[in-house]
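> one predicted model, sequence on top.
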Amino acid sequence: MALIEFSQPAGFGDTIGLINNWPQEMLSELCEEVILLLQYKIGSINRNKYLEKLLMQDSTLTSEKVKSCINAVSHLYRFAAKAKLSGEDLHQQLTSDFTCGVSTLSVITNVWKTKGPSLIACNFTEEKLNIGQLVDLQWKLGMAISSDSCKSLNSPFVILKLKVSDPSGNLHTYTMEMTLTQFKNFSTQLKEIASLLATV
């Protein structure tokens, strides 16, 4: 099989170097969890579980480094599923593109040989979640001057207007009113979601 171009995220090579130091059993467990995650059978991977075990052999590890390892394995398996690679094809790709240790290479490809076909079969890369798509977002800042219970309220608020297209293509408009504090929390959560999506 001809090699397929593999786009490496920034720092990917360094992360592979970290993964090379993982014990085989732990890496195998992570690989299996990543495949379950990509099949939407689990919601997340507990990186602290791995960090606690790995700190015994490398005290310089951090939660962020473990997260990078999880993201790297996810990226590899997502690529392999999209390209519909067999275990041998993935082995060849990893051998040519990366400096994977022998045991790392063995674990990643062996798990792929047994669990990969089920991920390819579910066509996760081509399926779309049966949810709406955000088409437009508008916001407006206002000031509540008074209310029935308070003569001088003087409280700022934000009105969000979301235009969403449902899976059948129909447009729906949703309006929300938030206090400034609620809007700041909402904004922070959106930033966190965006940064998580950037690693996927």
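Yep, that arrived.

> make it CA atoms for all contacts and neighbour counts henceforth
Will do.

> and the strands in this protein?
Applying DSSP state E to the chain gives strands spanning 133-144, 155-165, 171-179.

> buried deepest among these, which one?
Counting by mean count of other CA atoms under 10 Å, strand 155-165 has the highest mean neighbour count of those, with a mean of 17.

> I'd like the strands of the chain as CSV, with distance to I193 appended.
Formatted as CSV, these follow (distance: least, CA to CA, whole Å):
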stretch, distance to I193
strand 133-144, 15
strand 155-165, 17
strand 171-179, 19
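
> out of these, nearest to G116?
strand 133-144 (29.2 Å; CA to CA).

> picking that back up, S195: which of the strands of the chain is closest?
strand 133-144 (18.0 Å).

> tell me the angle the closest one makes with strand 155-165.
Orientation of strand 133-144 against strand 155-165 (axes from the mean of the first three to the mean of the last three CA atoms, to 10 degrees) gives an angle of 160 degrees.

> was I right to think V66 contacts Y50?
Yes: applying CA atoms under 8 Å, one finds V66 in contact with Y50, separated by 7.4 Å.

> what's the burial count for L54?
19 (other CA atoms under 10 Å).

> show me the contacts for it.
W22, L61 (CA atoms under 8 Å, 6 or more residues apart in numbering).

> do V34 as well
I45, I70, V73, S74.

> name the nearest of those relative to H91.
V73 (13.8 Å).

> quick one on the thing from earlier: pull the most distant pair out of the contacts of V34.
I45 and V73, at 11.9 Å, using CA to CA across the contacts of V34.

> comparison target, given below:
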Amino acid sequence: MPAADLTYVSNKVVDIINILPPDAFSDTCLHILTHLCGQSAGVDSAVLSNELSNAGVTLDHEDLQSIIRYVLLTFRFAGKHSLSADGLVSKLEEDSSRWAKPSLQVIHKLWSEHSAEVQLQQEAKGILSIGQLVDMQWKLGMAVSSDTCRSLNSPYVMVLLKVADPSGQIHQKSFEMTIQQFQNLHSHFKDIAAVMETV
């Protein structure tokens, strides 16, 4: 992507950030820093969107995703290059002249408080970079039509997984299983839990 395109994308996200009240932007950054400090598996945009909505802030899903990606990359970059809060703000101002002072103050304050913890966590994560299972839900249903069930009116299990990828974004995956497949999965989880207790 040419530098002009990157500047356009950067300016567009900065414009969206500047619209947010400082408290809402601070809460968004705290969600991201909580993840980067290793205290959560990822940044759940659905939860964040709910919190912003409850605070009276309405954001388009794509805009919220853009903010999350941009701030994640910004804090990761600052951690990787051991930037101070002043250094980070200077770099942001260099990249885009459109930053509002209140937004930069939020970033300065939060990076001053959390930079050491983020840098430590990044060093640890550099050793092992895999996705993490955040949540698993299941429900029992009755098949009306399915590719895996042989006959109609057969019971099935719908499984919903929330997985945080190494970048910190949480993705949802869902699939259907027969009762036998679900029982086998349960058995495997029991075996894994038994092995993990011995570690």
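Noted; the coordinates are in hand. These figures come from a predicted structure and were not determined experimentally.

> overlay the chains and give the TM-score.
TM-score for the superposed chains, counting by TM-score structural alignment, normalised by the length of structure 2: 0.55, backed by 141 aligned residues with a CA RMSD of 4.2 Å.

> re the thing from before, of the strands of structure 1, which is nearest S103 of structure 1?
Nearest to S103 of structure 1, of the strands of structure 1 and by CA to CA, is strand 133-144 at 42.5 Å.

> any chance you could map the helices in structure 2?
Under the criterion DSSP state H, helices of structure 2 are mapped to 3-19, 22-36, 45-54, 61-80, 85-95, 101-127, 179-198.

> run the chain-centre distance for the fourth one.
The reference is to helix 61-80 of structure 2. Computed by CA atoms, centre = their mean, to the nearest Å, the chain-centroid distance of helix 61-80 of structure 2 equals 10 Å.

> what sits against K173 of structure 2?
Going by CA under 8 Å, 6+ apart, K173 of structure 2 touches L160, L161, K162, V163.

> would you mind measuring from the third one to W138 of structure 2?
As for K162 of structure 2, its distance to W138 of structure 2 is 12 Å (criterion: CA to CA, to the nearest Å).

> quick one, which of I45 and V73 of structure 1 is more surrounded?
Higher neighbour count among I45 of structure 1 and V73: V73, with 20 against 15, using other CA under 10 Å.

> what about M158 of structure 2, neighbour count?
Neighbours of M158 of structure 2 under the rule other CA under 10 Å: 15.

> spatially nearest residue to it (excluding sequence neighbours)?
The shortest distance from M158 of structure 2 to any non-neighbouring residue, by CA to CA, 6 or more residues apart in numbering, is to E176 (4.5 Å).

> returning to that earlier point: closest to E94 of structure 2 out of the contacts of K173 of structure 2?
Nearest to E94 of structure 2 among those, with distances taken as CA to CA, is V163, at 35.1 Å.

> got the contact list for stretch 38-47 of structure 2?
Stretch 38-47 of structure 2 has contacts (CA under 8 Å, 6+ apart) with 31-32, 34-35, 64-65, 68, 121, 132, 134, 164-165, 168-170.

> let's see that with 7 Å instead.
H31, I32, T34, H35, Q121, Q132, V134, A164, G168, Q169, I170 (CA atoms under 7 Å, 6 or more residues apart in numbering).

> against K109 of structure 2, how distant is the fourth one?
Look at H35 of structure 2 and K109 of structure 2: by CA to CA, they are 17 Å apart.

> mind checking which of the two has more residues around it?
Using other CA under 10 Å, the more surrounded residue of H35 of structure 2 and K109 is H35, with 21 against 13.

> which stretch among the helices of structure 2 comes nearest T148 of structure 2?
helix 179-198 (10.4 Å).

> near the nearest residue to H108 of structure 2 once chain neighbours are set aside, how many other residues are there?
Excluding the flanking residues, the one nearest H108 of structure 2 by CA to CA, 6+ apart is A85, at 5.0 Å. When counting by other CA under 10 Å, one arrives at 21 neighbours for A85 of structure 2.

> can you find the partner of A85 of structure 2 in structure 1?
In structure 1, the residue paired with A85 of structure 2 is G87, using TM-score structural alignment.

> so who does that match touch?
T109, W112, K113 are the contacts of G87 of structure 1 under CA under 7 Å, 6+ apart.

> now, which of those residues sits nearest E177 of structure 1?
With CA to CA as the yardstick, the closest approach to E177 of structure 1 among the contacts of G87 of structure 1 comes from W112, at 47.5 Å.

> next, count neighbours for the closest one.
25.

> how about the one 4 residues further on?
Other residues within reach of G116 of structure 1, judged by other CA under 10 Å, total 22.

> what's the answer for the one 3 residues further on, then?
Using other CA under 10 Å, the number of residues around L119 of structure 1 comes to 21.

> what's the match for L20 of structure 2 in structure 1?
Under the alignment (TM-score structural alignment), L20 of structure 2 pairs with W22 in structure 1.

> how far away is that match from T99 of structure 1?
Relative to T99 of structure 1, and taking CA to CA, W22 of structure 1 is found at 14 Å.

> and these two? Which one has more around it.
Taking other CA under 10 Å, W22 of structure 1 and T99 do not tie; W22 has more neighbours (19 against 15).

> skipping its backbone neighbours, what lies nearest the more buried one in space?
Per CA to CA, 6+ apart, closest to W22 of structure 1 is L54, 7.4 Å.

> with L36 of structure 1 instead?
I42 (5.9 Å).

> what's the one you found aligned with over in structure 2?
I42 of structure 1 maps onto S40 in structure 2, by TM-score structural alignment.
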